[in-house]
Each structure stands twice: as C-alpha cells, then as structure tokens.
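Asker: From the sequence below, what's the structure:
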Amino acid sequence: MIWKELKKQWRFMDGVVIASLVVLSFVPLVVFSMNHKENSAKEGNIAIISIDGEEVDRFVLNEETKHKEKTYYPGKDKYNIVEMEGTKIRVKEDNSPDQIAVRTSWISKPGQTSICLPHKLVIEIVSGKSSDEKEEDDDMIITY
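Answerer: As a prediction, this is how the structure comes out:
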C-alpha cells in the first residue's frame, strides 16, 4: 500500500536529481584526497615524538626514509621501541600493561597519533609543509 502511494508521487526526474546529488557529494572527497597525496609525496610528513608533553625527537617521513628503530626510556623500568620505515612510524614494542600504542600499529597520515599513556609517550604526524608556505595559504580573515 505504501509502495503504491510512493509510486504515484515519484517522478523520473526526481530519481535523476537524487542520483546526481549523491554523485556530486563525493567530488570534494576526490579532489581533496588527490591534492593531499600530491602534497605528502612531495614534502613528506613529520613525526613528532614527545614524552610527558616535551618534544624529544622529530623525523621526516618520506619515501627515502630508511628503516630505523630507536628506543626511548620515559622513566625507570619503562621503555618504548619506535620503528620508522618509509612514510610510516609505529611503536614496535613497549612494556606498558595495555599495549595500546603497539596495537595502534603503523601511522602515516597527518593528524594521526599513537599514544602510550602509562609512559606519557605520544607520536604525532604533522604535514611536512614549512611554516612560510602555511602562511601564504592562510588567506582567511575573521572579523567579529
């Protein structure tokens, strides 16, 4: 009964308009992802490692980055082994009870983080753009 009512109200062009809007809704996603891939491939991203809120290391992650492991000792009887390879980084091993940072595995995109709370170790990926380039792209004016 409901289908008969809907069939009376439905027009062919309604379907065309709805289908077009659905397809067009994905255009920004495609454009931004293509732009993001080009930028990250050129500059590479930066991995910032901090312990207890203080930055201890900074690594550039790009295709030329060789495999590297580094061990951090954030406190007595605590350790974190961080592994880097190419454009990705991870906490390979630590002695925390929950192993959340280890289970997070590889991260490689700006905005991603790997956190080991008991050791207060944070790995954060940020875009490789320099601050000068960011200022040129920032044309937004906010007024109140």
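Asker: use CA for all of it now, contacts and neighbours both
Answerer: Noted.
Asker: Just after the top helix by length along the chain, pick out the following helix or strand.
Answerer: For the chain, the longest helix by residue count, based on DSSP state H, is helix 27-43. Heading C-terminal from helix 27-43, the first helix or strand you meet, by DSSP states H and E, is strand 45-51.
Asker: what's that next one in contact with?
Answerer: With contacts defined as CA atoms under 8 Å, 6 or more residues apart in numbering, strand 45-51 is touched by 55-62, 74, 87, 89, 108-110, 119-129.
Asker: just the buried members of the residues you listed?
Answerer: 60-62, 74, 87, 89, 108-110, 119, 121-128 (16 or more other CA atoms under 10 Å).
Asker: Following up with a second sequence; could you model it the same way so I can compare the two?
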Amino acid sequence: MGTKKEVFLVVLVVLGIIASVAGFKYYEGYYEGQHSGERIAVIIQDNRIIERINLDKVEKPRNILISGDYHNLIRVEKGRIRFEKSDCPNQICVHTGWLEKYGDIAVCMPNRVIVEITTD
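Answerer: Okay, the predicted model is just below:
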C-alpha cells in the first residue's frame, strides 16, 4: 500500500468522481421518463469528460480504449454501451453489462472511469 499522501489522493479523486456524478444527476434531472431527448453516453475519467456519444445516432459499432492504471475496452453500439473488457482486478465494470436507458451507469473504480447515459 502507498504512503498516507497517496491514499489521501486516491480517496480525494474517488470523492471527486462521486461528486461529479451527483452533480450531473442533480442539475440535469436524470430520472427515467422525464426526458424526451436523445440518449447521450458520457465517458468520464479522473473527473474529465473523455467523450460524449449520441447512442441514438450510432451507425456502426465501435470500440474505445481507455488507458490509465488499467485498460478498459468500451463497446458502443446503436442504443447501448458497455465495458467490454478490462484488466482491472474484479471486473465489476464488465459484469455490469449493457447500459441502455437514462440514468444507467457503470464504473471502473480502479481506473477511475465512469460511463453514464444522460440526455442532450
């Protein structure tokens, strides 16, 4: 395990990610059925938006590789997104499966990556 400063920094980053997700949900009102807009998948790593994808307009399936402490392979298809593969220890992000509706979220805590479906 790392020094106290390293542990504090990791905890601070995780709390930042959680605060970001809570902020998105509060300000944009992510409750299923409230939005008639298009479904937007937002990929966030270390509290920064990596990519926004309009799932309703995806024409061809594609993969997105996210690097960091670990590697995540994210699969995007029309109307859905998921963590396809990851080399993180527990694979919880992969086992979450497909995200398809507003408010769906999957997180790879070891790589500090969040995938969430929001609206435009």
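Asker: Return the distance of the longest helix of structure 1 from the chain's centre.
Answerer: How far helix 27-43 of structure 1 lies from its chain's middle: 13 Å, per CA atoms, centre = their mean, to the nearest Å.
Asker: so it versus strand 45-51, what angle?
Answerer: Calculated by axes from the mean of the first three to the mean of the last three CA atoms, to 10 degrees, helix 27-43 of structure 1 forms an angle of 80 degrees with strand 45-51.
Asker: In structure 2, what residue corresponds to Thr104 of structure 1?
Answerer: Alignment note (TM-score structural alignment): Thr104 of structure 1 maps to Thr96 of structure 2.
Asker: Next: Ile51 of structure 1.
Answerer: Aligning on TM-score structural alignment places Ile51 of structure 1 opposite Gln45 in structure 2.
Asker: measure its match to Lys60 of structure 2 for me?
Answerer: 24 Å (CA to CA, to the nearest Å).
Asker: higher neighbour count, these two?
Answerer: Gln45 (20 against 8; other CA atoms under 10 Å).
Asker: ok, so what distance separates the more buried one from Arg39 of structure 2?
Answerer: Note on Gln45 of structure 2: its distance to Arg39 of structure 2, by CA to CA, is 20 Å.
Asker: biggest helix in structure 2 by residues?
Answerer: helix 4-28.
Asker: which residues in structure 1 does that helix align to?
Answerer: Alignment note (TM-score structural alignment): helix 4-28 of structure 2 is unmatched in structure 1.
Asker: So which bits of that helix are buried?
Answerer: Val14, Ile17, Val21.
Asker: neighbours around Arg80 of structure 2, how many?
Answerer: Neighbours of Arg80 of structure 2 under the rule other CA under 10 Å: 21.
Asker: If anything else comes up later, I'll come back, but that's it for now.
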